[in-house]
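Trainee: Next come a sequence and a model predicted from it.
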Amino acid sequence: MSDSKDFVTGVDSNAKKAPRRVVFITRRISAQVKAVEEETLQTFPEVLFRAVVAIEVLAVVLVWIALAFNAPLEGLADPSHTPNPAKAPWYFLGLQEMLHYFPPVVAGVLAPGLVVIALIIIPYFNINIEAEGVFLKDRDRRLKIFYAAAVALCVFLFLFHVYVALVPTLIVAAFMILAGQSSLNSRSTFRRYLASKPLSFWIMSWFLFELIVLTAIGTFFRGPGWSWVWPWTRY
């Protein structure tokens, strides 16, 4: 150990020319798992029995609803007469509402395609395991990025006159701005709650908000010719 020669690491196939070899030994580190005794429940018969009971109760309730209330069915389909408005099933009315504002390629192909691609790609990104608030670190830079993205999206929706989607976007953006001005040490519990939410929470909240609003408008506020009507208006 008293040798003060400098050792230089390198790669050489000639053992006689470079006989020195350096080996780096590191301490093995393994994760410590704390065993915690938790109450267990057998899948069979406890969980399975509860699931069967829940299914039976739900079936009874659905049968009772079917017997007590008439389904809102219309007359037999007439191929020579197209109903006005011709609405898709409720779970597609959000897309049909988008078709009112955007070309079919955008509303029917690009928008759903981007959502599907995002759902495929997002799991491969660097995941925020600790679920930290989106504005808790590097607040100024992230706020600038958020402002730019929010303004671009709002301008895009405004130019296409998609006001029904612009309003939810502005509401979510307002809450995100409030989160950006808050911290985990804020006096208000609500502001601490907003500050603690990660980016995934805000994206999913905005997406669900838009989906609910577009579906509700397509269901209750669209009449003949896809014109705006109030839910209590008869047509």
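Mentor: Looks like it arrived, so ask away.

Trainee: For the rest of this, base every contact and every neighbour count on C-alpha atoms.
Mentor: OK.

Trainee: Was I right to think Y91 contacts L214?
Mentor: No. Y91 is not in contact with L214 according to Cα atoms under 8 Å; the separation is 10.3 Å.

Trainee: So between the two, which is more surrounded?
Mentor: Higher neighbour count among Y91 and L214: L214, with 21 against 12, using other Cα atoms under 10 Å.

Trainee: Tell me if the more buried one really is in a helix.
Mentor: Yes. Assessed with DSSP: H, G, I helix; E, B strand; the rest coil, L214 lies in a helix.

Trainee: Now do the strands in this structure.
Mentor: With strands called from DSSP state E, the chain shows none.

Trainee: For stretch 114-126, buried residues please.
Mentor: Neighbour counts over stretch 114-126 (16 or more other Cα atoms under 10 Å) mark no residue as buried.

Trainee: err, stretch 171-191, not the other one
Mentor: Buried-residue list, stretch 171-191, by 16+ other Cα under 10 Å: 172-173, 176-177, 179-184, 191.

Trainee: Could you dump those into TSV and include distance to P85?
Mentor: Shown next, in TSV, are those (distance: Cα to Cα, whole Å):
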residue	distance to P85
V172	31
A173	33
M176	37
I177	39
A179	42
G180	43
Q181	45
S182	46
S183	49
L184	50
R191	44
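
Trainee: Which single one of those residues is nearest to V151?
Mentor: The nearest member of the buried residues of stretch 171-191 to V151, counting by Cα to Cα, is A173 at 9.6 Å.

Trainee: Spatially nearest residue to the closest one (excluding sequence neighbours)?
Mentor: Leaving out its chain neighbours, the residue that sits closest to A173 by Cα to Cα, 6 or more residues apart in numbering is A150, at 7.0 Å.

Trainee: Put this next to the first one:
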Amino acid sequence: MSETKNSFEAGVGSNALKTPERVVFITSKTSAQVKERADRQLMSYPQLILREVIAFEVLTIVLVIVALAWDAPLEQLANPLLTPNPAKAPWYFLGLQELLHYFPPLVAGIVIPTLVVVALVVIPYFNVNIKGEPLWAADRSRRFLIFIVSVGLLLIFLGLYRAWTVLVPTVAIAGLTIVSFFQLKRPYRLISFLQTRPLSWWVMTWF
């Protein structure tokens, strides 16, 4: 059998981007250098800002034309002596107003908004499933117990206040999550797909 000999060609140069795999001898008077690539650059001013101003002006012109061509469905002037029934809140308070249909004022106006604000502040400080591993990948029994207790308390809370529009999808998502917990010999494609979903996917699907 003939032995294969690996041959290396010696080259002179300091550009590691051109020949990344090589043996380099660095003495006290030399240093390894990497030449910077001259990529195409776009300055923020005036190129980028000028394009944004042009896009803003075009959008403004389009909105003005639409406003002149089509009338907005506005109602008559407000009458302080006549309150419409039902009275709708502005769009930025419409979500809170809709919550009042399903929960008491204390829960819909104070408890839920406070929990949402606290969650928005606290969640970024937690390591929230960055790897995206399946929900039942590790600590299956412990996670299943936490899931059952959490969902049970949530269903009791929703049932007491008769929030059926929230309770029904919660039951559906919880049922699919429980189905994905059990290991079947020949699972269907849907079950196999659900078993690979992380916690973030289940939460966003529930929302």
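Mentor: Here it is on my side, so go on. Nothing here was measured: the structure is a model prediction, and the numbers come from that model.

Trainee: And the TM-score between them?
Mentor: After superposition, the two chains reach a TM-score (TM-score structural alignment, normalised by the length of the second structure) of 0.65; 168 aligned residues with a Cα RMSD of 3.2 Å.

Trainee: What about the residue nearest to A173 of the first structure, how many residues nearby?
Mentor: Considering only other Cα under 10 Å, A150 of the first structure is surrounded by 16 other residues.

Trainee: got it, and T215 of the first structure?
Mentor: Neighbourhood size, T215 of the first structure [other Cα under 10 Å]: 21.

Trainee: Find the nearest non-adjacent residue to it, please.
Mentor: That would be G94: by Cα to Cα, 6+ apart, it lies 4.4 Å from T215 of the first structure.

Trainee: So which bits of stretch 142-157 of the second structure are buried?
Mentor: Buried residues in stretch 142-157 of the second structure, counted by 16+ other Cα under 10 Å: 144, 155.

Trainee: Mind listing residues that contact it?
Mentor: 136, 167, 170-171, 174, 181 (Cα atoms under 8 Å, 6 or more residues apart in numbering).

Trainee: tell me the two of those that are most distant?
Mentor: W136 and L167 (23.6 Å).

Trainee: which of the two has more neighbours?
Mentor: W136 (20 against 16).

Trainee: Spit out the contact partners of that one.
Mentor: W136 of the second structure sits next to 143-144, 181, 195 when contact means Cα under 8 Å, 6+ apart.

Trainee: Just give me the match in the first structure for it.
Mentor: Alignment note: W136 of the second structure maps to F135 in the first structure; criterion TM-score structural alignment.

Trainee: any idea how far that match is from K197 of the first structure?
Mentor: Computed as Cα to Cα, to the nearest Å, the F135 of the first structure to K197 of the first structure distance reads 9 Å.

Trainee: ranges for the helices of the first structure?
Mentor: Counting by DSSP state H, the first structure has helices at residues 48-68, 93-99, 104-105, 111-121, 139-159, 163-180, 189-195, 199-220.

Trainee: Next, format those helices as a markdown table and append distance to I129 of the first structure.
Mentor: A markdown table is the format used below for these (distance: least, Cα to Cα, whole Å):
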| stretch | distance to I129 of the first structure |
| --- | --- |
| helix 48-68 | 32 |
| helix 93-99 | 32 |
| helix 104-105 | 37 |
| helix 111-121 | 17 |
| helix 139-159 | 19 |
| helix 163-180 | 20 |
| helix 189-195 | 16 |
| helix 199-220 | 11 |
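
Trainee: So for S80 of the first structure, which of these sits nearest?
Mentor: Closest to S80 of the first structure of those is helix 93-99 (Cα to Cα; 22.9 Å).

Trainee: superposed on the second structure, where does the closest one end up, distance-wise?
Mentor: Superposed on the second structure, helix 93-99 of the first structure shows a mean distance to its aligned partners of 1.7 Å (mean Cα distance after the TM-score superposition for the first structure).

Trainee: So which other helices or strands are in contact with that helix?
Mentor: Counting by 3 or more Cα pairs under 8 Å, 6 or more residues apart in numbering; DSSP states H and E, the packing neighbours recorded for helix 93-99 of the first structure are helix 199-220.

Trainee: now what about the helix it packs on, what contacts it?
Mentor: Under Cα under 8 Å, 6+ apart, the answer for helix 199-220 of the first structure is 90-98, 133-134, 164-165, 168-169, 172, 176, 229-231.

Trainee: next one: stretch 106-115 of the first structure
Mentor: For stretch 106-115 of the first structure, contacts defined as Cα under 8 Å, 6+ apart pick out 95, 98-99.

Trainee: Report the buried members of these.
Mentor: Of the members of the contacts of stretch 106-115 of the first structure, the ones counted as buried by neighbours, 16+ other Cα under 10 Å, are 95, 98.

Trainee: could you dump the contacts of stretch 106-115 of the first structure to TSV with distance to L58 of the first structure?
Mentor: TSV is the format used below for the contacts of stretch 106-115 of the first structure (distance: Cα to Cα, whole Å):
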residue	distance to L58 of the first structure
L95	31
M98	35
L99	36
